[in-house]
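A.B. asks: Whatever this is, show me its structure:
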Amino acid sequence: MLDYCLDMPGAYLDHPFGPEHSAVRLKTPTMDKGRIFAEVFTLRGVDVVTLRCETDAALTYREMYPGVVVRGYHCPPAEARYANTMPLDGDVPDAHLLEMADEAYDFIVAKLPKYRQAELRDG
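C.D. replies: From the prediction side, this is the model:
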């Protein structure tokens, strides 16, 4: 999951919450610090990922995978509706995890100003 997210244009690895907690940020040439769209870490002995998304999508995924896909771990309440945390142990099919990672990336890209979106597109 981490490698998949890091292959996205403008993605880079950061550890703002400590060395055991990998965050993938989106950065463009004119941004000092990027926005996080994915986090990969171990929670109670289980490898998990937290992915950003639209509120409706977050709720849909939680309904599709009850008790498996949950609100974003450690996200402040205002942010929790825009993030889901789920295990990387196969409870959610890999194809669906990758789809959610793509949606997380697109969600953050869409929040950038148009000129920053163009920077990502033009490399």
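
A.B. asks: Please count neighbours and contacts with C-alpha atoms only from this point.
C.D. replies: Will do.

A.B. asks: Show me what the strand or helix carrying L13 is in contact with.
C.D. replies: In this structure, L13 is located in strand 11-14 according to DSSP states H and E. Contacts to strand 11-14, defined as C-alpha atoms under 8 Å, 6 or more residues apart in numbering, come from residues 5-6, 22-27.

A.B. asks: So which of these belong to helices?
C.D. replies: The helices in this structure, assigned by DSSP state H, contain 5-6 from the contacts of strand 11-14.

A.B. asks: And this one, please, so the two structures can be compared:
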Amino acid sequence: MNGSTLQTFAAECAQELPGAQLEHPFGPGWEVFKVRGKVFMLMTEVPGRPVVIIKAEPGEAHALREHNSHITPGYHMNKKHWITLEGGAGVEKKLVKELVTDSYLLVVARLPKAEQPVDPHTYGTSTRAAR
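C.D. replies: Have a look, this model is predicted:
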């Protein structure tokens, strides 16, 4: 999928997540998705290329970068904990949905239990177990 389609689909995935909100704290060129005030996904353009920036477990982020040319270290983010996803022929909807959901759950897991909109240990396990 191309970069614009990637961003549209990633935004649709994020908006389906409980408690997710879209904000523009850095101006109109940045779309920032948060849950309970904590960022789990950003979208912008990096010199003409639409990108999606999401949180990932450090080990998984490294493996994703090693095996996918469309995934690079997080643009303007901590390179250990964030990845940048660009559009391309090898980018499939299933991967995008999993990455967005995983990013959201990483953030939710760090929230105080009373503020968690879902249980991060059980949310979406039926869809993610097939990986």
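
A.B. asks: Okay, strands next: where are they in structure 2?
C.D. replies: 20-23, 31-35, 38-46, 49-55, 71-73, 82-86 (DSSP state E).

A.B. asks: Between the ones you listed, which one is closest to A63 of structure 2.
C.D. replies: strand 71-73 (9.9 Å; C-alpha to C-alpha).

A.B. asks: which residues of structure 1 does that closest one align to?
C.D. replies: On structure 1, the counterpart of strand 71-73 of structure 2 by TM-score structural alignment is residues 69-71.

A.B. asks: Run the chain-centre distance for stretch 95-112 of structure 1.
C.D. replies: Counting by C-alpha atoms, centre = their mean, to the nearest Å, stretch 95-112 of structure 1 is centred 7 Å from the centre of its parent chain.

A.B. asks: quick one, longest helix in structure 2?
C.D. replies: Structure 2, longest helix under DSSP H: helix 93-109.

A.B. asks: circling back: which of the contacts of strand 11-14 of structure 1 tops the neighbour count?
C.D. replies: A23 (27 neighbours; other C-alpha atoms under 10 Å).

A.B. asks: Counterpart of that residue over in structure 2?
C.D. replies: Using TM-score structural alignment, A23 of structure 1 pairs with V32 in structure 2.
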